[in-house]
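Trainee: predicted model, plus sequence, below.
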Amino acid sequence: MASIAGKRATLAGIRTEVRSRPVARGMRRLRVPRASSITAGLGLLLFVAVSAAGVGVEISTMRAQERSIEGLRTQVHSLQGTIDAQPDWASIARQVEPSVFTIETAYGLGSGWVARAGASGSELVTNFHVIDEAWSSGVGAVDVRQGDRTIRGTIERVDPNDDLAIIHVTEVLPTLRTAPARPTLAQAVMVVGSPLGLGGSISVGVISGFRSVEGSDYVQFSAPISPGNSGGPVVDARGRVVAVASAKFEGPGIEALSLGIPVQTACTAAVVCQPGSDK
């Protein structure tokens, strides 16, 4: 990912170069300790006590075991409910992917998503740093790719301060809805984009914070992103865009600290989006 235009000089600790190689991450092995000798001794004492106490203690133990089994059964039902409540990411990916494209210039590539469509064609949102070198060179044309399909696009508007750009294509493409409000902490999200040019890639995580860098607001999330994800949508469990993937913190011991531009900023500064509802 390329650095955020107008702010790239002092974003200490943030790696935003589109064509740079990811830093290799360290691996820390976790070890589960063996059961302590105290626990083993307790098991032996319990066995001896039950053997010596006779039938009365055995009945008491059986009742305790029944209560324990019932408790476990309740926990299983609760866990099943939690599993059933998890987002169906496969279904959401099928819903979102038709609206997400690879944005490519002679200088690099990133991702983009369709925010609006009409009789004159469609508008895609991406990061300015994805197309900034082409724009600075006076080249207004970009390739908008999805699988084997390539559409010729034109850089229509740019907002370097908010690191946003709008790409226009003459084809009518499926749009993504945007979330009506800011996401909440721990909310599940999915990123769709083209890391290293691998279109249609997804990663999932949660909203982990809200940050301000040099006066600009960002949504922090744990879903991993890589060079090429810039400009792609970060969507909620309903497939609504909550942010535009833009950058990440990177360094020794740093993992899953990704940043996105709030979709409200993108829709206000760059394009009229298609708002979703809370229902």
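Mentor: It's in.

Trainee: contacts, neighbours, all on C-alpha from now
Mentor: OK.

Trainee: doesn't residue 200 make contact with residue 97?
Mentor: Yes - using Cα atoms under 8 Å, residue 97 makes contact with residue 200 at a distance of 6.3 Å.

Trainee: common neighbours of these two, please.
Mentor: Common contacts of residue 97 and residue 200 (Cα atoms under 8 Å, 6 or more residues apart in numbering): residue 192.

Trainee: following element in sequence after the lengthiest strand in the chain, please.
Mentor: Assignment by DSSP state E gives strand 201-213 as the longest strand of the chain. Sequence order places strand 216-221 as the next helix or strand after strand 201-213, per DSSP states H and E.

Trainee: so how far is that following strand from its chain's centroid?
Mentor: Centroid separation between strand 216-221 and its chain, computed with Cα atoms, centre = their mean, to the nearest Å, is 12 Å.

Trainee: contacts for the longest strand of the chain, please.
Mentor: When contacts are defined by Cα under 8 Å, 6+ apart, strand 201-213 is touched by residues 11, 93, 183-195, 217-225.

Trainee: quick one: buried ones out of these?
Mentor: Neighbour-count burial (16 or more other Cα atoms under 10 Å) applied to the contacts of strand 201-213 gives 93, 183, 188-195, 217-225.

Trainee: following the top helix by length along the chain, which helix or strand comes up?
Mentor: Counting by DSSP state H, the longest helix found in the chain is helix 55-84. Next in sequence after helix 55-84, counting helices and strands by DSSP H and E, comes helix 89-96.

Trainee: ok, and here's another one to check against it:
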Amino acid sequence: MTTVGYGPTGAGQGPDDGSGGGWPAPARPAESRAGEPSTGDARPGPLPPRLNPPRGSAVPYPHAAAPYPPAGQPTEPGRWPGHAAVSGHAAVPNQWSGSAPPGWPAAGQQSPPAVQQPPAGYAAPAPPSAVSGPAYSHGGASPVPGPAWPAPAPTGGSTPPPPRARGRALTFVAFGLAVVLAVVAGVQAYQINRLSGRLADTDRRLATAQSGDGARLDGLDQRTQALEKQAGAQFNPEAVASAVLPSVFRVKAGQFTGTAFAVGKPASGGGTNLFTNFHVVESVWSTGGREVFLERTDQRYPATIVKVDEANDVAQLRTTSRFAGLVTASAAVKSGQQIVVVGAPLGLQDSVTTGVVSAFREAGQGSGPVIQFDAPINPGNSGGPVINAQKQVVGIATAKARDAEGIGLAVPIKVACDGFRIC
């Protein structure tokens, strides 16, 4: 098949290469020929078509649409009509004349023909960086730069999200954090509320327990006091003796020996007042003497006879030394009460005997009342104190019945206190 084309001087026939076809070159105005004037019958040709390269390819197609040689066929000068030899496979027309080829618009029309596709088997030229020399446009040998196509999108790596999507994600994250914080705050508030309730219950229980404990302690205190009173009421000779003995002394008056005990508060001029029987100091008092001696263990204290009551057999002594005085009972004794008698029978100091009050005898034959008791006494006990269970002096031991057992007599302490006013 013979391809119709336009040579450099006019119409002509292109050689048949046996490939089965060629592409007709587009018409071009005669003025475009370099150095030749335009003829009157020349018609302006349409613009050459432009081939759009595939998207993403960096290889540009030539500007002009021209017949391409078959795949693998070399390009030589004059081999293909209407083409100039260029490096590579691309060739562009340099002259157009004659009538328009089939499929092109008639003279005077401005619309370009439809874009023609390259023949099957055509290999696209290499990118500009790999092709030697610049690309050429039709109509001469002037080099022009080829079209710059957009570079393909980079491959590999993650594409960053658009700003709007990123802001939405941050909003969701902030909302989630706010929800978590609200839940945590609610849980903590609930736990604090529960702990507060438990603490309030514990405080109420503690207050109740403390009030109950206070009531029990008050009851225990009252019971303790009652027990102390009962214990005090109970007779304890050991406790009575321990409290009384430091205030009881042996008296040495001339050739006679007896007992004396400190009583009441200290004397006004200092010293201590004591009670004893008159018959103990009678020998010294009768001779005009006034000095006697108080003995306790290995110590000896001088004392003076201050006053005597012969009718009731009572005498008052005073010493400059200070001793604790015994307390006297204000109530009268009763039969059956337990007593302790402390003295120095036969000179044996710090002797203790116990018994009960047998009776309270009224005065008879000009003498005052006496207390009868059954505690054993002997010579030397005269002037010693008779003590009740409350460690109080109730009488002064005076005598015992002859040829009898368990009959002792004592002057009531009230009689001695009324007569001497030292209790």
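Mentor: Alright, I've got the coordinates. What you see is a predicted model, and the numbers here were worked out from it, not measured in a lab.

Trainee: TM-score of the superposition?
Mentor: Overlay of the two chains. TM-score (TM-score structural alignment, normalised by the length of structure 1): 0.65; 190 aligned residues with a Cα RMSD of 1.8 Å.

Trainee: any idea of the angle the longest strand of structure 1 forms with strand 216-221?
Mentor: In terms of direction (axes from the mean of the first three to the mean of the last three Cα atoms, to 10 degrees), strand 201-213 of structure 1 departs from strand 216-221 by 140 degrees.

Trainee: how much space between the alignment partner in structure 1 of residue 254 of structure 2 and residue 195 of structure 1?
Mentor: If you follow residue 254 of structure 2 across to structure 1 using TM-score structural alignment, you land on residue 106. According to Cα to Cα, to the nearest Å, residue 106 of structure 1 stands 17 Å off from residue 195 of structure 1.

Trainee: now the match of residue 254 of structure 2: closest residue in space that isn't a chain neighbour?
Mentor: Closest residue in space to residue 106 of structure 1, ignoring its immediate chain neighbours: residue 134 at 7.3 Å, by Cα to Cα, 6 or more residues apart in numbering.

Trainee: now do the strands in structure 2.
Mentor: Under DSSP E, structure 2 gives strands at 4-6, 11-13, 248-253, 256-262, 272-276, 291-296, 299-309, 314-319, 338-343, 351-361, 370-373, 385-387, 393-400, 408-412.

Trainee: so which of those strands is nearest residue 176 of structure 2?
Mentor: The minimum distance between residue 176 of structure 2 and those falls on strand 4-6, with 74.8 Å, by Cα to Cα.

Trainee: in structure 1, which residues correspond to the closest one?
Mentor: Taking TM-score structural alignment, strand 4-6 of structure 2 hits no residues over in structure 1.

Trainee: give me the helices and strands touching that strand, please.
Mentor: Applying 3 or more Cα pairs under 8 Å, 6 or more residues apart in numbering; DSSP states H and E, we find strand 4-6 of structure 2 packed against strand 11-13.

Trainee: so what corresponds to residue 322 of structure 2 in structure 1?
Mentor: Counting by TM-score structural alignment, the partner of residue 322 of structure 2 is residue 172.

Trainee: how many other residues sit next to that match?
Mentor: 15 (other Cα atoms under 10 Å).

Trainee: nearest residue to it other than its sequence neighbours?
Mentor: The spatial neighbour of residue 172 of structure 1 that comes closest, neighbours along the chain excluded (Cα to Cα, 6+ apart), is residue 121 at 4.8 Å.

Trainee: show me what that neighbour aligns to in structure 2.
Mentor: So residue 121 of structure 1 corresponds to residue 271, using TM-score structural alignment.

Trainee: count of residues packed around that match?
Mentor: Neighbours of residue 271 of structure 2 under the rule other Cα under 10 Å: 15.

Trainee: could you find the counterpart of residue 238 of structure 1 in structure 2?
Mentor: Residue 238 of structure 1 maps onto residue 390 in structure 2, by TM-score structural alignment.

Trainee: how far away is that match from residue 237 of structure 2?
Mentor: Distance from residue 390 of structure 2 to residue 237 of structure 2, counting by Cα to Cα: 10 Å.

Trainee: residue 324 of structure 2 too?
Mentor: Distance of residue 324 of structure 2 to residue 237 of structure 2, given as Cα to Cα: 20 Å.

Trainee: so for the two, which residue has more residues nearby?
Mentor: Between residue 324 of structure 2 and residue 237, counted using other Cα under 10 Å, residue 237 has the larger neighbour count: 21 against 17.
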